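S.K.: Just a sequence and a predicted model for now, questions to come.
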Amino acid sequence: MEEIGITLARTLAGFSVLLLMTRLLGKKQLGQLTYFTYITGIALGNIAGDMVVHRDITMTSGITGLVAWALLSIAMELIALKSSRARVLLDGEPSIVVKKGVIQDRVLARLRLNMDDLSMLLRNNQVFSVKEVEYAILEPNGQLSVLKKPEQETVTKSDLSLQPSKRKYVPTEMIVDGKIVRKNLQELQLSREWLEGELREAGIESVEDVFFAELQSDGSLYVTKRSGNGLH
């Protein structure tokens, strides 16, 4: 019983101090989870957990570690408020992954993102085709900010008294990083010959020259060459 009582007391102490420290760190800890705040959260949790289960760590040492780490984090955040260089060091900076409608494949490679990752982030923003995007910026917290092309801005069909047109396809990846996505071709009952013909019409002779190609809802093909321009 004595051992259980000690464990409960250490748990209560660790929980109370951890709750206080997270409140001191502010809402940014939850609302803007950058790499630095993510590591800070893990570190505080580990220190509190070790204090509870490892009896060789005194409560005084554990609480001191929690308070010290939290105060260091707060100090760094205050420095970042005053210094743009410190903000970049702690949180990183935004990266433009689509610029003027063109996918920045070198930026994606530097960020270690592939087209599946970019497509998923766009879909999270209710964008189902890269063709709709003027700018896409990956924020330091990992979220994607999207600016659509002017002609793609949200206007409902009813606002313009237009009849909605039927979609022939859901926007689908055809080529990613110079390789044909054969599964998608088969599911849409399209052939490699058709795809190569569409590329030739766009002035592209080889699939290997294409970084990304996407079938549009109307059956047209959106193509981005390697480190080149987006072609419609």
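M.R.: Thanks, I have the structure now.
S.K.: Going by C-alpha atoms from here, please, whenever you check contacts or count neighbours.
M.R.: Will do.
S.K.: Met21 and Tyr38: what is the separation?
M.R.: Distance, Met21 to Tyr38, using Cα to Cα, to the nearest Å: 15 Å.
S.K.: Below is an additional structure, to be compared with the one above:
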Amino acid sequence: MDAFLDVALRSLAVYLFMFAAIRVFGKNQLSQLNAGDIVLLLLISNAVQNAMVGSNVSLEGGLVAALVLFVANFIVKKIIFKNPKIKSLVESDPIILIKDGVVDNLKMKEQEVSFDELEEAVREHGIEKIIDVKLAVLEVDGNISVISIDKETGSTKFSRRRRKFPRKSHKF
């Protein structure tokens, strides 16, 4: 049983390291992976495999490692859901980039969103000019949501755009 406990502890250590490393290096969302991201994930998984299972290359050792990763992820998600302080540490807050047609250049610089990218997001939502945007928000998952007012009907229009490059924030 000591061999399986060793695998469990190693797996937990690797999970916690990877969780922290992803936050430090700015990948707060992985919904749109490019080729470089996929290669990086494959190489990391290969690099940490031996760190998790050590000399135990049995089926049972691999299953214990996988089980520990699933359980650790489940527990972390529960903790984040139940504790707002930890959630704010781990996840970023939505950031307002445009309010009532006025661009917040400081927030854009902090979040590494280019003006071209913001204009592209606005255009993709069918809005010609930034001045017509009621609210543009960089969401916690890296998407840009845009709310505008339809001049003809006076109703609010809402849409979201996935970013090509995830934003970088919560650097330790």
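M.R.: Perfect, I can see it now. Please read these numbers as outputs of a predicted model, since none were measured by experiment.
S.K.: Got a TM-score for the two of them?
M.R.: Overlay of the two chains. TM-score (TM-score structural alignment, normalised by the length of structure 2): 0.54; 117 aligned residues with a Cα RMSD of 3.6 Å.
S.K.: Looking at Met21 and Tyr38 of structure 1, which one has more neighbours?
M.R.: More crowded of Met21 of structure 1 and Tyr38, by other Cα atoms under 10 Å: Met21, with 19 against 14.
S.K.: so the residue lying closest to that one once chain neighbours are set aside, which of the three states?
M.R.: Excluding its sequence neighbours, the residue lying closest to Met21 of structure 1 (Cα to Cα, 6 or more residues apart in numbering) is Ala70, at 6.1 Å. Look at Ala70 of structure 1: counting by DSSP: H, G, I helix; E, B strand; the rest coil, its state is helix.
S.K.: need the contact list for Ala70 of structure 1.
M.R.: Residues counted as contacts of Ala70 of structure 1 (Cα atoms under 8 Å, 6 or more residues apart in numbering) are Met21, Thr22, Leu25, Thr40, Leu44.
S.K.: Tell me how many other residues surround the nearest residue to Val53 of structure 1 once chain neighbours are set aside.
M.R.: By the measure of Cα to Cα, 6+ apart, the closest residue to Val53 of structure 1 outside its immediate chain neighbours is Thr7, 7.5 Å from it. A total of 17 residues lie near Thr7 of structure 1 under the criterion other Cα under 10 Å.
S.K.: just to revisit the earlier point, any chance of the contacts of Ala70 of structure 1 in a markdown table with secondary structure and distance to Gly230 of structure 1 as columns?
M.R.: Formatted as a markdown table, the contacts of Ala70 of structure 1 follow (DSSP: H, G, I helix; E, B strand; the rest coil; distance: Cα to Cα, whole Å):
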| residue | secondary structure | distance to Gly230 of structure 1 |
| --- | --- | --- |
| Met21 | helix | 49 |
| Thr22 | helix | 46 |
| Leu25 | helix | 44 |
| Thr40 | helix | 41 |
| Leu44 | helix | 46 |
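S.K.: What is the nearest of these to Val176 of structure 1?
M.R.: Ranked by distance to Val176 of structure 1 (Cα to Cα), these are led by Thr40 at 36.5 Å.
S.K.: out of everything not next to it in sequence, what's closest to the closest one?
M.R.: Nearest non-adjacent residue to Thr40 of structure 1, counting by Cα to Cα, 6+ apart: Ser73, 7.2 Å away.
S.K.: To which residue of structure 2 is that neighbour aligned?
M.R.: Aligned by TM-score structural alignment, Ser73 of structure 1 pairs with Asn73 of structure 2.
S.K.: which stretch of helix or strand covers that match?
M.R.: Assigned by DSSP states H and E, Asn73 of structure 2 belongs to helix 59-82.
S.K.: Now the helix or strand that that helix is followed by on structure 1. Mean distance?
M.R.: Tracing the chain past helix 59-82 of structure 2, the next element assigned as helix or strand by DSSP H and E is helix 84-90. With mean Cα distance after the TM-score superposition for structure 1, helix 84-90 of structure 2 departs from structure 1 by a mean of 2.0 Å once superposed.
S.K.: Counting by contacts, list what helix 84-90 of structure 2 packs against.
M.R.: Applying 3 or more Cα pairs under 8 Å, 6 or more residues apart in numbering; DSSP states H and E, one finds that helix 84-90 of structure 2 makes contact with helix 59-82.
S.K.: Could I get the buried residue list for the helix it packs on?
M.R.: Buried residues in helix 59-82 of structure 2, counting neighbours by 16 or more other Cα atoms under 10 Å, are found at Gly61, Gly62, Val64, Ala65, Ala66, Val68, Leu69, Ala72, Asn73, Val76, Ile80.
S.K.: ok, back up a step: could you export the contacts of Ala70 of structure 1 as CSV, including distance to Gly197 of structure 1?
M.R.: What follows is the contacts of Ala70 of structure 1, written out as CSV (distance: Cα to Cα, whole Å):
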residue, distance to Gly197 of structure 1
Met21, 62
Thr22, 59
Leu25, 58
Thr40, 53
Leu44, 58
